[in-house]
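Trainee: coordinates only, sequence not included:
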């Protein structure tokens, strides 16, 4: 069989074709050539936004050669080694032609292919020169086919040799206009909308969905990691993303109804599900880069003593900044010192929490450059777009406000720079106004989701509270028009509670904690999860712990441990119980709910190291606050001691410390209890060192 390179494994405008092996049979080779040729010919009915003439000529010439391959296959001729070698080379070239046509037609790639039009035209020319070279040396006279077919092959050889495959005038003019528009953005000038519309119309980009497909394709291209991906290409791609985001937000006033409905459902799930693979509270803050806010893969320390992820600080320095991003102090020198100790801790943390290095590095790449944009074009386009969207939120009609809020959701999804631009443009206040005036689910969901994205930015959190947004968010949490809106409101509470003063402020609002408890009681799985982690954030303020307990939270948390099969939800629930158990009132509430056997069982059954740590922490606190009555129960569980010793070797340093403390408590109780002293072998309680 002849191997094929799967197109999803390659970057656009790369042609990693596979050469047929030497042992391939004549029939297999010819069948594969026929199949390849037919696939290429099928492109004749496709719309090519650019390279139309070149694509049409390429398809025509391959179509003629298809007749030749089919006749050779039908006659079952015996081919010489030289003929087979020529056909093998044609097979290799045809794969590349197929790749080139796929890229020229690929959904979402129209703007990218237009800006690469000179390169694409040159590739058509190179590939058909290769076809001409092969046909020149092909021993056609020795192949048993009809004379007319031989004449057709000769004709293709001549045409392929003479074919110029030049850049079409319309393509050349179109790419000049695109670069002109980008140049205007780069200079801080807002381009003429009619000019942009003409380019989009030429490319067949005539709807919001068409534009969004272009953005997704360009963002995927930016995500590829290739050695030959020059910094210039990154800036160019980033600029094109900026241009298309601007076009999507400003030019296309109507959201495609079908797309909007499906995208909203998908976005609601993604927006409102707090990612606790690397949670704000449950992970050490020191593991996060102050620039990207993500876990660091390669931490380095600058002259001020602050530590950043290497990729983020390099991007900061390349942008011409000479100060420390966190302290504002001028850097004495640009030297970056690797922080090996922190890197080992992060790697250990990832291992213990099931986060692979590949996942971490991919996330880091996704966020790289989001604080400082990769190109001035993208930066200026985002500034213009942010101001436009805020104007729509303030002065637009109902439909325009919904669309503006939806655009903000998408723009702020994973880009810190976009969030900053939108906040600086004044998006928070009109979004809160839209939230308060919403009487239908759609505008409410768009507004609350946009606010969620902006609440991930430190300045966004401050402005939401300063503008009185807490009242509106809590109102959605209690009376939201959809379950999605309620769980998103809980997620915002989670991010707001990362600010120390806001934990107290939120806790003192009478309806805040009861509303979160109600969401735990009757919400979806995602809603329960967001409410649990929001409560976790709030109980870092001690007075909130009493409020949480008084509102009957503990029995609901125990119910989650009993009935849920979601590991992340169970882990978050255990984190809350662990914190509540630190004080006597919380410990008593947990004991009254008869939770200790369940926590022990979870410690035995869970595969999550984080969950094990919270179980150990909770049991330790219950022993400290519950006294000998609790210890006497635990000391009788002989399998518990073995499990605690395993955590000493395999758990995190903090888990090991807590396990060691719990072992000592159990050992001490065993030594002072005559009944246990005589009933249990001493070896079972060897003192932990």
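Mentor: That came in fine, so what should we check first? Computed from a predicted model, the values in this text were never measured in an experiment. Numbers count the residues shown, from 1 in each chain.
Trainee: CA only for contacts and neighbour counts going forward, please
Mentor: Will do.
Trainee: How about stretch 480-497, which residues are buried there?
Mentor: Using 16 or more other CA atoms under 10 Å as the burial criterion, the residues of stretch 480-497 that qualify are 480-481, 483-497.
Trainee: got it, and stretch 381-401?
Mentor: The neighbour-count check on stretch 381-401 (16+ other CA under 10 Å) flags 381-394, 400-401 as buried.
Trainee: tell me which element residue 347 falls in.
Mentor: Taking DSSP states H and E as the definition, residue 347 sits inside helix 340-352.
Trainee: I meant residue 167, not that one.
Mentor: In the assignment (DSSP H and E), residue 167 maps to no helix and no strand.
Trainee: Once you drop chain neighbours, what's closest to it?
Mentor: Nearest residue to residue 167, sequence neighbours excluded (CA to CA, 6 or more residues apart in numbering): residue 121, at 5.9 Å.
Trainee: That neighbour is in what secondary structure piece?
Mentor: Assigned by DSSP H and E, residue 121 belongs to helix 117-137.
Trainee: how much space between the residue nearest to residue 167 and residue 383?
Mentor: Relative to residue 383, residue 121 is positioned 35 Å away (CA to CA, to the nearest Å).
Trainee: ok, second structure coming up, stack it against the first:
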């Protein structure tokens, strides 16, 4: 697999400032060329792009531009006389400082991270002072014969050193007031007090958040920070409380201050790529290849011997029974692998310069942990979310059509993940008002309302609120009449979640249009619509009456057609639903009415690679034998491919004792066939059908 198609490691973390230290053997000329490239990258930044620490960032840019002029003088002087080897030490210090300064300034100007930089302004200012001090120190240790190459170089070196030592880098007074205001508003959230709108606008104006999409970008960045900390096992990190509080603050701002979801800016959709020149010119690409696989290292780690490998490769090497370093042959004294952030940063920059995008998502484990959070990480986050929800309910109930449209979209985003958000919405009586908006003539409002109801139906209290508000009939009708296909599919998925309660299943079954509507969606819907209809029908079928309605609605013929689908999951779900239908005599009779269908089921049992699909198929055949009698068992016993397939699945074959006996009798009557050994004891009875076979998680509806 090409390196750019493999799962890439996470990008450099915000305010993490890796640097590659040049080796001692590097030539001064090569080092100077790389340093010039770095200085050009830093000096090219616009001082107006820094919403926080504007004065300090401006000082750093001014000093960098003077340093760039000094380096250009050195380059001209080195054309006449090569730089001495003693210059490597000072130039190396400058190189490391400029790498870190470049990262720090990029973070300060990063879109989506403005509030986070504001709250960490003291830390950023401290780092900036340290880097400028490093620049001044490096200039002071440069040898006199290097600095004295020309009069201009001497003057520029002295100017860089003096300005770097004297630079005043601290958070601006407005930065301090804004950060204090944010903390004050988070304290108000804890006591459920509403912050003053002017204070909120002052903070957002300070960091340049002027639209709904700006707020959305900030929330997305903070959520990524939260998940990365969980990914690293830092569940007790104090920053989690602050990050959650800031997310709630920005959601509140997004809901309260902005009346509409404005058009997203074109430049906001594409992250600013790092310049290709940021990959040091003196770095050899061969050095970035894993010594084991000779492929580009996307997750480089360093072992105890100091060698660097791709994490997956070295872990596989050690697990294979080779506890030695593949390059040096030394025995690894420790199995600990240290991430090599410097090499990883260079690899990322190299891939970006070649047009390969880096996509990384947190593990499903930690995403699920956040999604299933029943309480906020702190009281400020809880209070902020509740205030935002209260505002949304007020607009859903009493707002203008435009306000209701935006509120429905906000509810959809808020309920998409996190159990705590759903609980807040249900407690605030969002469900009845959302059901009321289903009658809207605006297709986008219908779509947002149905998606919101789907997310809320994943919560037990949300399902109860939906049924108590009389929403079942509305949901069933929406499967047919919703303006958008997506809304129809989401309505079918809601019925699946409601079917987890037996009482709700009975209520759905009493609606005459419910099952025929789902059968029609299963027949005519898109892929996602069919998936949702299949799993919803599987959940709704709880008794003979529902199965009879399925049969009369023509479900067996539809499922027979779906068995020829090119989507394996659709075929498996169809077999599972047929197995549930065949649990009742009427359903088994409808399946047996098509001899071709039975033959196809036997073929499916022999060719399917799905374990759950085969289990459902065996249960289906067992139900057909039980309800169809000895004639059916004898007919199936003559099918040549059935028993060899069952013989490969001994745990499933015991479900078909009648079929096994019929098959033995059929083979005994065959002159050239081997005689089957009769069973000495009848296989004990077992629960038939797929009632004990639940749909796996991957078969759940897609919302």
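Mentor: All right, it came through fine. What you see is a predicted model, and the numbers here were worked out from it, not measured in a lab.
Trainee: Superposed, what's their TM-score?
Mentor: The TM-score (TM-score structural alignment, normalised by the length of structure 1) is 0.77; 577 aligned residues with a CA RMSD of 3.0 Å.
Trainee: Where does the helix holding residue 347 of structure 1 end up in structure 2?
Mentor: Counterpart in structure 2 of helix 340-352 of structure 1, with TM-score structural alignment as the criterion, is absent.
Trainee: Now the helix or strand that the helix holding residue 121 of structure 1 is followed by: buried residues?
Mentor: As assigned by DSSP H and E, the chain's next helix or strand after helix 117-137 of structure 1 is helix 147-162. Going by neighbour count (16+ other CA under 10 Å), the buried part of helix 147-162 of structure 1 is 149, 150, 152, 153, 154, 156, 157, 159, 160, 161.
Trainee: corresponding residue for the fifth one in structure 2?
Mentor: Yep, that's residue 154 of structure 1 we're talking about. Matched to structure 2 by TM-score structural alignment, residue 154 of structure 1 sits across from residue 158.
Trainee: Tell me how far its match lies from residue 138 of structure 2.
Mentor: According to CA to CA, residue 158 of structure 2 and residue 138 of structure 2 sit 12 Å apart.
Trainee: thinking again about what came up before, for the residue nearest to residue 167 of structure 1, give me its contacts.
Mentor: 51, 54, 165, 166, 167 (CA atoms under 8 Å, 6 or more residues apart in numbering).
Trainee: Take those and lay them out in JSON lines including neighbour count and distance to residue 229 of structure 1.
Mentor: JSON lines is the format used below for the contacts of residue 121 of structure 1 (neighbours: other CA atoms under 10 Å; distance: CA to CA, whole Å):
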{"residue": "51", "neighbour count": "24", "distance to residue 229 of structure 1": "23"}
{"residue": "54", "neighbour count": "22", "distance to residue 229 of structure 1": "26"}
{"residue": "165", "neighbour count": "21", "distance to residue 229 of structure 1": "26"}
{"residue": "166", "neighbour count": "16", "distance to residue 229 of structure 1": "26"}
{"residue": "167", "neighbour count": "19", "distance to residue 229 of structure 1": "24"}
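Trainee: out of the residues you listed, who's nearest residue 310 of structure 1?
Mentor: Within the contacts of residue 121 of structure 1, proximity to residue 310 of structure 1 (CA to CA) peaks at residue 51, which comes in at 41.0 Å.
Trainee: OK, contacts around the closest one?
Mentor: Residue 51 of structure 1 sits next to 104, 117, 120, 121, 167, 168, 171 when contact means CA under 8 Å, 6+ apart.
Trainee: Closest one of those to residue 688 of structure 1?
Mentor: Out of the contacts of residue 51 of structure 1, the member with the shortest distance to residue 688 of structure 1 (by CA to CA) is residue 104, at 67.1 Å.
Trainee: quick one: what's aligned to the closest one in structure 2?
Mentor: Taking TM-score structural alignment, the alignment pairs residue 104 of structure 1 with residue 108 from structure 2.
Trainee: Ok, residue 17 of structure 1 next?
Mentor: Using TM-score structural alignment, the equivalent of residue 17 of structure 1 in structure 2 is residue 19.
Trainee: From residue 343 of structure 2, how far off is its match?
Mentor: 9 Å.
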